[in-house]
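# quick one: sequence plus predicted model below, questions after.
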Amino acid sequence: MKSKVLAGESPWKEAWTQLKSSEIASLDYKPTPFKVVSNGPYNKPDNGGKEFVRDGAAAYTMALQWYVERDKAYAEKAIEIFNAWANTLDSVVNHNRQLKVGTAGIKYLNAAEILKYTYKGWKTKDRKAFEKMVANIWYPVIKDWTPRYNGNWDAANGQTLMCIGIFLDRRDIFDSACRQLTDGDTNGSIKNYFYENGQCQESGRDQQHVQMGIAFLSCAAEIAWKQHVDLYGAFDNRLYKGFEYTAKYMSGEEVPHVQYVTWFGKNVYGPEISPNQRERICPAWERAYHHYHDRKGMDMPYTRKMIEKSRPEGTEIQSFMPWASLTSADFPAE
């Protein structure tokens, strides 16, 4: 990524310009930590939820800038964000607590992983304070999963649990998350989130939530891949089928659909696929395309159509991991 950016090659050049123009990339950025993050159903109330997720995205953005430009001001800004939360946060509570940790945690932890191994200025006491927050405040919120909720919840939980395991060098946490996200009894596992034809557990709900589910699972699969575990290939490339199914429908074509029955036998939504947010293309597509197309040589024509409309993938919707075009676009096979 760094070499592509510095060489000014497309699409990394455009993606880097997008990142640099974002307000969460500015060295003037100020974190907004809360002592208690309380986020209720449908974000009512939302006391600190959006700030928690946004500050995580900012920390990740700072870490990427540090890595590419080697300006330590960006590393220090990321650490400033870590410290603000580590020295303030006491708890994450209310109905959406798992979703907030699941969507925010991955952002902070990817930033922290970059700094841990590339920046010598992260003081041990500050790093330990961050680790303590992760282990004692975040982990207890998501460790028991939300198996009967819509699958995007545990897809979010799983990606962050993997990151916690890696950052804290807790192989047990990582392995448990891999098992649960592969074939665990949860709507968010690869086995259960997708039917064999690619229909998703939330396809009858709306297409934004489907994109959240497949995006979170692709993040989890990419994290696992970096640890030499293949979730992408699970159940005959079920994740691939979910991406192409969803992209085909969002491209304007029709796809087969039946009412979804959860792993515990509950009918959810209706017999028809939902047209809601069918035209709302979220930043969800680059990572899976990179793996299946670039690494594995598999055609993804409908996913490619989504990328052509969404590139460069940025941060316009908080829940998604930002800057996927920058980090994953069309890299050669590894």
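Right, received. Where do you want to start?
# okay, CA-based contacts and neighbour counts for the rest of this
Will do.
# tell me, how many residues neighbour the nearest residue to Ala156 once chain neighbours are set aside?
Nearest residue to Ala156, sequence neighbours excluded (C-alpha to C-alpha, 6 or more residues apart in numbering): Gly102, at 4.6 Å. If you count neighbours by other C-alpha atoms under 10 Å, Gly102 ends up with 29.
# for Gly102, give its distance to Thr146.
11 Å (C-alpha to C-alpha, to the nearest Å).
# comparison target below:
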Amino acid sequence: MKLQFLMLGLEASSALKSVYAASDSKATPYFPIPTNAPKTWVHPGVFVSGPQLDHIAKRIEARENPWTEALDSMLNMSYISPTRTAEPYETVQCGPTSTPNIGCYQEREDSMAAYMNALAWWITKDKHYAEKSIHYMDAWSSTIQGHNNSNAPLQAAWSAANWVRAGEIMRSSYEHWSKKSIKTFSDMLRHAYIPIIEDGAPQKNGNWELVMIESTIGAAVFLEDAALYEKSLELFSGRVPAYIYLTSDGKYPVQGRGGINTTAEIIKFWHNQKTFPISGITQETCRDFAHTSFGISSISHIAETLRIQGMDVWRSTDVGARVKAALELHTALDSKEKPIPKWLCNGTIPDTMNPS
């Protein structure tokens, strides 16, 4: 859990303040999320900003916790090892339940290593971390051509979300990442990732489409691609209210894309949850809490990127109210603070929230 503080920018408190400020205001339910790109791009501007990272560095310089403990924990992980090397694949093939699994594990691990080393570089100013982050990005961007099999969009989104965070930090702070390498990295995003994730996945469970949106918005920031940014925001604007329910939505959740329109279709898509007496139920609550946590996390990550780019959807829309309601409901149930009511998922929910 200590590592989570650093991986989340160690600024979860600011995000939570935004969530609670939004929920305390009289936000209009299902208030449309604006879909316009920023007039001026902020870099680094995916999930964490330069001022946030500088704030963390100052806390660590003063040996304050939990920041210092989080950094120490991260630096002891294998991802940061100077002897660890990239294992790029030309084609990553990921099927259901990891069958087949050709390059899937390596791609995700290497993308996380690139991001962790980028964080370590910004905080410590040790150029060895900078070079290691670039090593992973250069190795993959000069090799990968694409993704295949049924889980390809999800795999691509998971990995791209990390690549763009690493790329944003390194391009903004390390002058020795060459223009040629940055161009190759940009081409990788455009050709090996964006084409299979930019249209979303309206008929898949929400965690799929939300992480796809998270990665395309991040890529749009890195590439300063206004069209991709606005296309991704359109998907986000429709998916959030169709993923987290507020009682103000009506008797049933908001209809999403993908032809899921009738009451029967909505109930089936929401894993057979038939009644909605309280806010905070998600489309995947009755599937399991782990996938639910993935969906909520992606919404939060996207909202933070949008905030950095000048659009505070925590306050200007009902995103904050929805996320707050979902967190309050699921953490209370997950911690056993409250029993699972019989009307919710027939009184049984398979597993716990995932902290990642």
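Noted; the coordinates are in hand. Quick caveat: nothing in here was measured; it's all calculated off a predicted structure.
# can you give me the TM-score here?
TM-score of the superposed chains, computed with TM-score structural alignment, normalised by the length of the first structure, equals 0.76; 266 aligned residues with a C-alpha RMSD of 1.6 Å.
# the residue nearest to Ala156 of the first structure matches what in the second structure?
Applying TM-score structural alignment, one finds that Gly102 of the first structure aligns to Ala157 in the second structure.
# quick check: the helix or strand containing that match compared with the first structure, mean distance?
Ala157 of the second structure belongs to helix 152-173 when assigned by DSSP states H and E. In the superposition with the first structure, the average deviation recorded for helix 152-173 of the second structure is 0.8 Å (mean C-alpha distance after the TM-score superposition for the first structure).
# pull the contacting residues for the aligned residue in the first structure for Pro241 of the second structure.
Using TM-score structural alignment, the equivalent of Pro241 of the second structure in the first structure is Lys191. Each residue near Lys191 of the first structure by C-alpha atoms under 8 Å, 6 or more residues apart in numbering is listed here: Thr182, Asp183, Gly184, Phe235, Arg238.
# one more time with 7 Å, if that's ok
Thr182, Asp183, Phe235 (C-alpha atoms under 7 Å, 6 or more residues apart in numbering).
# kindly report the same for Thr146 of the first structure.
If you count contacts by C-alpha under 7 Å, 6+ apart, then Thr146 of the first structure has Trp153, Asp154 around it.
# quick one: map it onto the second structure.
For Thr146 of the first structure, the residue aligned by TM-score structural alignment is Ala201.
# tell me if its match really is in a helix.
No - judged by DSSP: H, G, I helix; E, B strand; the rest coil, Ala201 of the second structure forms no part of a helix; its state is coil.
# next one: the match of Pro241 of the second structure from Asp172 of the first structure, what distance?
Distance, Lys191 of the first structure to Asp172 of the first structure, by C-alpha to C-alpha: 21 Å.
# now, which of the contacts of Lys191 of the first structure sits nearest Pro31 of the first structure?
Using C-alpha to C-alpha, Thr182 comes nearest to Pro31 of the first structure of the contacts of Lys191 of the first structure, at 35.2 Å.
# which of the three states applies to that closest one?
Applying three-state DSSP: Thr182 of the first structure is helix.
# what do you get for Val37 of the first structure?
Criterion first, three-state DSSP; result for Val37 of the first structure: strand.
# OK, contacts around the counterpart of it in the second structure?
The alignment partner of Val37 of the first structure in the second structure, by TM-score structural alignment, is Val92. For Val92 of the second structure, the contacting residues are Ile102, Gly103, Cys104, Gly146, His147, Asn148, by C-alpha under 7 Å, 6+ apart.
# coming back round to it: ok, the residue nearest to Ala156 of the first structure touching Cys163?
No - here Gly102 of the first structure does not reach Cys163: they are 10.2 Å apart, not a contact under C-alpha atoms under 7 Å.
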